[in-house]
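Visitor: The amino acid sequence is not available; the structure is as follows:
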């Protein structure tokens, strides 16, 4: 048996990563890997994990934040197989809804119930072609499994050819594979994870967990374990309960609707005791009363909401939000990802979390409840001299100084544009802030502005423009361009972060800060600084995607040079008290 590294030799840092991963697996430990973008950490981690999995007869579950991020894992695994005497089977699994071949226009929140309904009523031929009524795999599905399927694309092709359910086919393929590539939700969403592990034969105690781009994990876990229901759905559920003859349930719903109507701004609402366990059966009966064919009643959404509400944690916040049109919604938000992540990772044989944005590591381990984890920080030799990070102390986005600063920031950006003749992106805290600076620029004709609600074609058009020299893009943090954009061939050589993009004040943010003040004594840092700096460093990383890329990063706010922010930045950051264009030129990053 022989698993080989997919390239002729390991680059600087890759051997260190692979050795650390092997050691963590040998000792059944958790490992956090902070490694620079472009140094090949995916290849190093995957190689070591697969090697150990084959030695110890384990599986590997490799999780990504988005299904589009799975392609690099598939490519790397194919390269490993091409140079190894022992071939490794692998499978890709994405969301059930995204793989569905059954034509439908069902709302995302109703899809799971829609899928169940059409299966139980024998209305889905794709599912019926995959399993018998006794849940045995049909010969056609067995033939598809033997056709060489692996990643999600090949599963979809086989499912179309054999007229099978793609999601079920991907689970069957995962059951017979050593490596399973899936989404965060397949391990960290309680409503998905249990069924997924059972259906794929994944025993966490015999599986190595790998989490890619794991700086996203805390926020993704909170999103997965937060839920909401709109006033419109409650009003429909009230009508359904009344028609079905459940006046007691209708009365409970009506009481909540009354409370909602009395609320005129974002505020907390207490509905924890609005329903009890015995109401779940009644809600299920209302759903069945109204469920016919493709019709999924609104009470189904309420039933799911109540089921989660009954197990809500004490520290979770429940509040009402109101949109611009006056539509009200009840939100239940989790505040602590450690409530979910620590138990999940404890269950696996070993866990490896990797990212290029993990500083300071101890904060991430605390946030995820894995303080017992080991850590490794690696920066490849290729990054030395290829990155210039500058803090510009001459400007700030501090609210009290903004009016006078718009012109100053525009002036500094104009100076940078005049001195550096290559593509650059400047990220702003908001569209409002971006437009104020743009209006004061003397070089408007050279600047492309990101637009709200951009179409895919318009985004592609702007990316194409960046492939030519001297293009300048003004964009927004958390917008279309701050993460997961296809920057290739080192086409962006300067990234500016204008200001500090704190999340706007909200009840949720205030509750999180209070919670972490009580838990750690550092509520402001956990609730505001850490999430903000993750966004900043991800946006800053748009310029260096591959080995050999060169990029200047300009942090345009004096507050970055304070201890609470500096700990997130590279050690070699430079400070300037005036326009940074001169130092960019001196260091050779103007060409």
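Guide: Here it is on my side, so go on. Remember, it's a predicted structure, so these values are computed and weren't measured experimentally. Residues are numbered from 1 along each chain as shown.
Visitor: CA only for contacts and neighbour counts going forward, please
Guide: Noted.
Visitor: Show me the strands in the stretch 251-400 of the chain, by range?
Guide: Per DSSP state E, counting those that start in this stretch, the stretch 251-400 of the chain carries strands over the ranges 267-268, 317-322, 328-333, 350-355, 374-378, 387-392.
Visitor: okay, now the one to match up with it:
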């Protein structure tokens, strides 16, 4: 018989939750607050009373069996008899909290009570909801007695409400497991290196390990990671994959790979997560019923919307989600998040996994231990993670708050924090690092957050001040990162204005997150040098490593090394020579070319000379949106002779496929070293103290990764041929030359 497992909480929320999305202010520490409140109440239990009691029950129906399970907060003993206690924290004041305000809470408690009665053969039991007000810690209790027959009726209602969705999920799971054994590789043959990569991913998934793989352009990384990941699901060790990527183009490539497997007969459901501000139907993203009709009544309509889309669609990309969201008049962003519970594959940005500010609450430990993690373009994650785990406070922002907040205490604390930041650093130093901040400052920051929360909770969106909200959330993030602080972090002060908790090495935090998943695969065409990226992303000696050669031949690339200095001090002097070298490339190899520069200012300098070439030149603009980016690339046709000027590390140096005659040549001007600043110097010093080459870790490796990405735009298939020019005398030295792929060193 068909069966599935579901927690009491999930069952109750599905059946009872009604009403609207109402994202009024909430503390970002809600989960940890709730845990602390639960523990505080449970400490008050008598020695004879039980807490965290595991209960389960098999609910059999004609169509299927539901395995309902969960942990009851408490089984108490009172004069009235046994009591099932369900503890909930709330921001509502006591007078607002009516007994039936949250029917899903009663539903959860009824579920535990029914299972306990069945287990202990009781005729009835007391059911209690214990609410704890977060700010005051005041307890409000509601107590009811129900017979086992009444409890059975409550559970029957929840099960009947859930059954259509459950049957949909069971059907999807059965079809998946029926079709996966028959699924073959969706291409006639494997490319060189592709089978090796796919086999390594499969082995990693089956064994629950971590793999770091450098898979050069042309191998087909996306299908070579997704296909074995999907095939490994056959054994039932895990149920879902999260495909993490940083760019729209790679998300689209993942969707195409899934479409190919579906066309081969695989019954798979995949959902793509799109940022809220991009997918929102409204001009302003205000998720409250009085402002957005798609939020109004969302929970009244979501259950039908889930069954509808899962019955009729399998590739839930942005367009499909928007279509069904409009059909059912619901928020498309929340819709996509709710679909992650049912999808076999979730495609989304890194931040939904790694960023503590926006990571999906749905990715609980219970979920991730049954989920595989595929991290595409993993070289991008190092700097992204550094940014995610760093936090800043601005003295000037705190100075403005006393006139903006209603609370005198919050204003006073803000003024003190501003003074604390300014007094941390010597008068004559613009930038400085320190090991610790005074404990009193941390206490003030905690008090400020708590005090600010107390009045922000009651504000409507139009009453919220943007500066106050930014300072509050920035302070909250700073405190959260303080909990992570170890030797991998340092404090930086700038201009007596900014205090920054800077993450020098994200490996510890990244590894902690990765360890929660069944398995993980980090892959990129440019994990070079390999040891650097493995270390920065939390790799261990036990992890698998794979470094594959390029599937392309040396004969496809004509490589030129032009030993001119592009150092900042020499740029004006060598600009004419750089321009002449680029012009010669376009004359020797007619067609379309892309030239990459380390900065906009340097690009503009060379462009001023290139205007004399008499050729059609297009230039990357600052802050180009997707439409402008598409227009830029559309000019590169097989018949055109376009010269594109772009920036290393920008939107055109990754994820761009101009195959065949759409791109004849690429030139990389400079080694793309990051500008020298206090953060890079601290990274330099940190790794020197770790017996590493600190200069390479801080400057050379990040810069050369941009070079490798830009150079990789040239050859995208076995049929491509072209010229690749490196303009900088440092490319002739062993350090930089050694970081280039072998097939780029032919001349």
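Guide: Sure thing, it's come through. What you see is a predicted model, and the numbers here were worked out from it, not measured in a lab.
Visitor: Post the TM-score for the overlay when you can.
Guide: Once superposed, chain against chain, the TM-score is 0.84 (TM-score structural alignment, normalised by the length of the first structure); 552 aligned residues with a CA RMSD of 3.1 Å.
Visitor: Serialize the strands of the stretch 251-400 of the first structure to a markdown table and add fields for distance to residue 6 of the first structure.
Guide: Listed next are these as a markdown table, based on distance: least, CA to CA, whole Å:
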| stretch | distance to residue 6 of the first structure |
| --- | --- |
| strand 267-268 | 54 |
| strand 317-322 | 47 |
| strand 328-333 | 43 |
| strand 350-355 | 19 |
| strand 374-378 | 20 |
| strand 387-392 | 27 |
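Visitor: and residue 189 of the second structure, helix, strand or coil?
Guide: coil (DSSP: H, G, I helix; E, B strand; the rest coil).
Visitor: What does it correspond to in the first structure?
Guide: Taking TM-score structural alignment, the alignment pairs residue 189 of the second structure with residue 9 from the first structure.
Visitor: How many residues are close by that match?
Guide: For residue 9 of the first structure, the neighbour count with other CA atoms under 10 Å is 9.
Visitor: Over to residue 89 of the second structure?
Guide: 21.
Visitor: Out of the strands of the stretch 251-400 of the first structure, which is closest to residue 207 of the first structure?
Guide: Counting by CA to CA, residue 207 of the first structure lies closest to strand 350-355 out of these; the figure is 7.3 Å.
Visitor: how far off strand 374-378 does that closest one point, in degrees?
Guide: Orientation note: strand 350-355 of the first structure sits at an angle of 30 degrees relative to strand 374-378 (axes from the mean of the first three to the mean of the last three CA atoms, to 10 degrees).
Visitor: Where in the second structure does strand 350-355 of the first structure fall?
Guide: Under the criterion TM-score structural alignment, strand 350-355 of the first structure matches residues 519-524.
Visitor: Helices of the stretch 351-500 of the first structure, residue ranges please.
Guide: Using DSSP state H, counting those that start in this stretch, the helices of the stretch 351-500 of the first structure run over residues 361-367, 402-419, 431-439, 456-465.
Visitor: Just send the ones you listed back as TSV, with distance to residue 295 of the first structure and mean neighbour count too.
Guide: Shown next, in TSV, are the helices of the stretch 351-500 of the first structure (distance: least, CA to CA, whole Å; neighbours: other CA atoms under 10 Å):
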stretch	distance to residue 295 of the first structure	mean neighbour count
helix 361-367	41	18
helix 402-419	52	18
helix 431-439	40	17
helix 456-465	32	13
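Visitor: Mind checking those helices for the one nearest to residue 319 of the first structure?
Guide: helix 361-367 (23.2 Å).
Visitor: for that closest one, the distance to its chain's centre please.
Guide: 17 Å (CA atoms, centre = their mean, to the nearest Å).
Visitor: Can you tell me what sits against that helix?
Guide: 32, 34, 215, 218, 336, 337, 338, 358, 371, 373, 375, 526 (CA atoms under 8 Å, 6 or more residues apart in numbering).
Visitor: Give the buried residues for stretch 209-227 of the first structure.
Guide: Using 16 or more other CA atoms under 10 Å as the test for burial, stretch 209-227 of the first structure gives 209-218, 220-222, 224-227.
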